[in-house]
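In: how would this look folded up:
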Amino acid sequence: MNAGARRGKSVGLITRIISNEPINGTIKVPQAGSILHRYMICSALSGQDPEFICTNDSKDIRVTRNCLGVLGLGETSISDENFVYRLECGESDTTYKFMLPIAGAFGKTCIYALRGNLVFTSMDQFYRVLRTHGIKRDEIRPDLVKVTGQLTAGTYIFPGVSDGQALSGLLMALPLLKEKSAVMVEKKPQSEMYVDMTISMMRRAGISIEVLKDQNGLARVYRIPGGQRYDMKEVPAIEGDWELAAYWLTGAAVSNGTVTCTDLNTASLQGDRRILRILELFGAKTEEKKHERADAWEEGEPVFWSDITVKGGNLKGTNIDASDIPDLLAHVVLLASAAEGVSIIKNPVSIGMDADRVRALTSVMTELGAQITEVPDGLLIDGSGGKQLFGGRVGTHHDYRLAMMGTLAAGMCRKGVILEQADAVERTYPQFFEELERLKQNR
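Out: This next block holds a predicted model:
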């Protein structure tokens, strides 16, 4: 079965023609979705409505906000087991994996309604872990999952490589239980920086959690006292989204453009800030200008964010291990396709990027003219060396990553790109095409 069939029907009908002009200019990306999810949940568990000016109106953020409203989180009473909550998760695996243990901590029976690619996301490891602690799953049909039971305290064990989002959801839920718990992980969690982000937000809300590390400095055990109460006292300064900024910075690098993304935190716990190092490995010119946020303070100290500029041209092939950067794999493939020489991408398949998505991604670039070969445990890409690819039609399978990658690939294609299911970007970046047109008009 091919990747498109594996992912089910594409619900988007919008097709866009993307021209091949380079992108130039300055852009302020929306607030980091990864931080917003965690802040909204910790605020709701504090019995508060999140108080902040939100510049991220993505579908993923909206479904998390709606699920919190449906559950009425912050109410400490255990709900009537006969009442069933319907949680519309859309295509957001973050929402699904966060809500699942948290609703279980309140003993709430829920039906999770899933859409698009989320229907095919594997949750088997997480459900096996939860099943040993009181949670039961009943799949009504692939896109509707009924979950019952009361999450119980105790020792949780994640065998093998754990899913960072699932681990984050569990960590946020366990302080709500009466007794203490511990979570043990056998190997480094996938996207561990985002687990650290979760813990940071929990501590900001007054939650105590102890992290025990091994001799190599890797987290192995998380200890969480029970009977805790969330208390989010202040609104954090919510920095720009590195995942979204990464598309513009990469787009500038492959199209010989110059783009500046503002209000980014180079010390961020967002794992996708590593795009800056990746761009440098490929030889892209980068520049950082720090500035103080006059309206933002953290524990009495001023907040410094950065404006990041990338200038395109003269990219060189390199070798990248993609095992811990699933959300940046599309960027790496794009950069490698434009670079001079051969690049080897090791471990492209991971918990956060399954084999079907990797095949869909490489198929898109191959159809545009990129030279990509599958090798054991990796991809070998013979870059164009600055020469334009032919271009053509891109089927996104309603994956926002493929949609944005295909769009920005147009800048390195002679004929541009015809993008199918272009509305896939609304899941994470509704303003994407509006910003694209503005950046393409700057010469």
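In: Every contact and neighbour count from this point should use C-alpha atoms.
Out: Will do.
In: In the protein, spot the strand with the most residues.
Out: strand 285-298 (DSSP state E).
In: Which positions within the helix or strand harbouring M40 qualify as buried?
Out: According to DSSP states H and E, M40 maps onto helix 33-45. Burial within helix 33-45, assessed by neighbour count using 16 or more other C-alpha atoms under 10 Å, is assigned to 33-45.
In: mind listing what's buried in the helix or strand where K440 lies?
Out: Using DSSP H and E, the element containing K440 is helix 432-441. Neighbour-count burial for helix 432-441 flags F432, F433, E435, L436, L439, K440 (criterion: 16+ other C-alpha under 10 Å).
In: how long is stretch 114-127 end to end?
Out: Its start and end residues considered, stretch 114-127 measures 16 Å (C-alpha to C-alpha, to the nearest Å).
In: let me redo that: stretch 144-164
Out: Where stretch 144-164 starts and where it finishes are 23 Å apart, if you go by C-alpha to C-alpha.
In: again, but for stretch 43-63
Out: Stretch 43-63: ends 16 Å apart by C-alpha to C-alpha.
In: And stretch 277-289, by the same measure?
Out: Stretch 277-289: ends 16 Å apart by C-alpha to C-alpha.
In: quick one: contacts for I418?
Out: Counting by C-alpha atoms under 8 Å, 6 or more residues apart in numbering, I418 touches T15, R16, I17, I18, G392, R393, V394.
In: another one to check against the first:
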Amino acid sequence: MTGLLIVLVYVAIFIISALILGVLAGKALRATGFNSLKTVTFGDESAVTPNRAASVVSVVTLFFLWGAFTGSSLIPSFLHAPGPFIGDTSFTYTASDGAGNSDDATVFARVHIVGETVDDPVAEGADDGFAKNDVIKVGAWRSQLIRVDRNDELGRDENVAITAINGQPIAPGARVRVDDGEVGMTPKGTLNFIPAKGLQMEPIWLPSPEAVFARFLDVATQGYQNATLWEHLGYSLFRVVVGFLFGALIGIPLGYAMGLSGWFRGWFDPIVEFMRPVPPLALIPLVIIWAGIGETGKIILLFLAALWIMTIAARAGVSGVNITKVHAAYSLGASKAQILRHVIIPNSLPEIFTGARVAMGVCWGTVVAAELVAAEVGAGMMIMVASRFQLTDIVIMGIILIGVIGFSIDILFRVAEKFLVPWKGRS
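Out: Next comes the predicted model:
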């Protein structure tokens, strides 16, 4: 339910922001007269650039939702999603015996933050019958069984059963809503108090942004699992870069050969098309058998993750070269080597850069699985070890760092592409 609400809020903010930015952009164009100079037709991808305002709003929205649904102190409290109930509450149950006699008792509950030490609540009021008032403590987002047999004078052995909560009938397997939560009954007739959870996420599932940042500072200074944070990230980056480079060194020439020679394409096309849809994770057992569990096996796995992507990108780049450029070069007396150097390679570079960006992303996604194979250091190893101990803040921190590094590498590829391939998008 909480996840669906987060998605709906995100979609609503997206639509509202798009409408507002669209209106503002329209006014700016009308004011400057740029609309009359518009020559780009709908669908011209080379003319579409990211709207920086939309990017800023998108990132701010994500952090806002993260903070709002985790009770972050970075977000004003009035913008927080409803949190779990914390405090004292009570409800009354009715116990009946087989002879038609019944008695009421009150359960006083104190709901507290998990991990905090609190005193038991105080039971108030008289309980002269066979049903006795009881007290319980329960952590927020948790539930607590109430074994009335241990407290009441009469229990199941005397055919006494609970029949109502706050005057509302209840049966095994049913639930009754009460103030600040609900009370359920197990199939054996035991009560279970469940405090209201609200819409905020429990920290064990999703910690707040400041909690993740605090963990980042702790791991950055103290390290984790006998290695510093920078050693974890450095080893992962080294494995990704080496695996990607080997994949590119073999994949690009293979792709060129497949794009230029029917024999090469016929020979290697079945292999490439067969391996392309196979996820790199499925190759882990085979890589372990062939290369063991050391660094070689991890790099081979990343090499295979990049190889087929780079091969297909280079092949597509060669196949997509405008044939009129080749004919023009031939008409000017160019040799095959000159056509390859001055026509095919320059015009295929945009596809290769696109493939390199995709391959690098896949390698980053695969490195986590690669480091599951007996790695002693690495971002993936750090994430997986933390997940076993339910240290969600470390898991999220690792995911964010991997994403930031991957995004930074992608930006470097974009800058390099803009510098090395300035003719991209031109005929």
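In: Need the TM-score between these chains.
Out: Superposed pair, TM-score by TM-score structural alignment, normalised by the length of structure 2: 0.20. Supporting alignment: 149 aligned residues with a C-alpha RMSD of 7.4 Å.
In: Widest-spaced pair of the buried residues of helix 432-441 of structure 1?
Out: The distance between the two most remote of the buried residues of helix 432-441 of structure 1 (C-alpha to C-alpha) is 12.3 Å, for F432 and K440.
In: And G406 of structure 1, which helix or strand is it part of?
Out: helix 400-409.
In: Would you map the strands across structure 2?
Out: Using DSSP E, strands in structure 2 cover 87-96, 102-112, 134-139, 144-146, 161-165, 168-169, 175-178, 181-185, 191-195.
In: just checking, what packs against the last one?
Out: To tie it back to what came earlier, the one meant is strand 191-195 of structure 2. strand 144-146, strand 181-185 (3 or more C-alpha pairs under 8 Å, 6 or more residues apart in numbering; DSSP states H and E).
In: Would you tell me which of those gets closest to V138 of structure 2?
Out: strand 144-146 (5.9 Å).
In: And the closest one, what does it pack against?
Out: strand 134-139, strand 191-195.
In: repeat that with 10 Å
Out: For strand 144-146 of structure 2, the elements it packs on are strand 134-139, strand 181-185, strand 191-195, judged by 3 or more C-alpha pairs under 10 Å, 6 or more residues apart in numbering; DSSP states H and E.
In: looking at those, which is closest to V240 of structure 2?
Out: strand 134-139 (43.0 Å).
In: now for the closest one, which elements pack on it?
Out: Where contact means 3+ C-alpha pairs under 10 Å, 6+ apart, strand 134-139 of structure 2 is packed against strand 87-96, strand 102-112, strand 144-146, strand 191-195.
In: any idea of the angle that strand forms with strand 191-195?
Out: Relative orientation of strand 134-139 of structure 2 versus strand 191-195 (axes from the mean of the first three to the mean of the last three C-alpha atoms, to 10 degrees): 50 degrees.
In: just the strands of structure 2: most buried one?
Out: Mean neighbours per residue, mean count of other C-alpha atoms under 10 Å, is largest over the strands of structure 2 for strand 191-195, with a mean of 23.
In: quick one, that one and strand 102-112 angle?
Out: Using the same axes, to 10 degrees: strand 191-195 of structure 2 against strand 102-112 is 40 degrees.
In: Just give the nearest non-adjacent residue to L87 of structure 1, would you?
Out: Once flanking residues are discounted, L87 of structure 1 sits nearest to Y112: 5.0 Å by C-alpha to C-alpha, 6 or more residues apart in numbering.
In: wait, doesn't that neighbour sit right on G90?
Out: Yes - counting by C-alpha atoms under 10 Å, G90 is a contact partner of Y112 of structure 1 at 9.3 Å.
In: Which residues belonging to the longest strand of structure 1 are considered buried?
Out: K285, T286, E288.
In: Ignoring the adjacent residues along the chain, who's closest to K311 of structure 1?
Out: Sequence neighbours aside, T258 is the residue nearest to K311 of structure 1 in space, at 4.5 Å (criterion: C-alpha to C-alpha, 6+ apart).
In: how far away is that neighbour from L45 of structure 1?
Out: Counting by C-alpha to C-alpha, the gap from T258 of structure 1 to L45 of structure 1 is 43 Å.
In: same check, this time on K146 of structure 1
Out: 23 Å.
In: ok, now D263 of structure 1?
Out: From D263 of structure 1 to L45 of structure 1 the distance is 28 Å (C-alpha to C-alpha).
In: got it, and V364 of structure 1?
Out: 42 Å.
In: just R203 of structure 1 next, same as before
Out: 13 Å.
In: again with R401 of structure 1
Out: Taken as C-alpha to C-alpha, the span from R401 of structure 1 to L45 of structure 1 is 31 Å.
In: which residues in the stretch 151-300 of structure 1 form helices?
Out: 164-173, 192-204, 242-255, 275-281 (DSSP state H, counting those that start in this stretch).
In: Identify whichever of the ones you listed lies nearest to L334 of structure 1.
Out: Taking the helices of the stretch 151-300 of structure 1 one by one with C-alpha to C-alpha, helix 242-255 is closest: 7.5 Å.
In: As JSON lines, the helices and strands packed on strand 134-139 of structure 2 with distance to A291 of structure 2 would be great.
Out: Formatted as JSON lines, these follow (distance: least, C-alpha to C-alpha, whole Å):
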{"stretch": "strand 87-96", "distance to A291 of structure 2": "58"}
{"stretch": "strand 102-112", "distance to A291 of structure 2": "52"}
{"stretch": "strand 144-146", "distance to A291 of structure 2": "51"}
{"stretch": "strand 191-195", "distance to A291 of structure 2": "52"}
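In: To A211 of structure 2, which of these lies closest?
Out: Taking those one by one with C-alpha to C-alpha, strand 102-112 is closest: 19.4 Å.
In: and the angle from the closest one to strand 161-165?
Out: For strand 102-112 of structure 2 against strand 161-165, the angle by the same axes, to 10 degrees is 70 degrees.
In: I appreciate the help and will end here.
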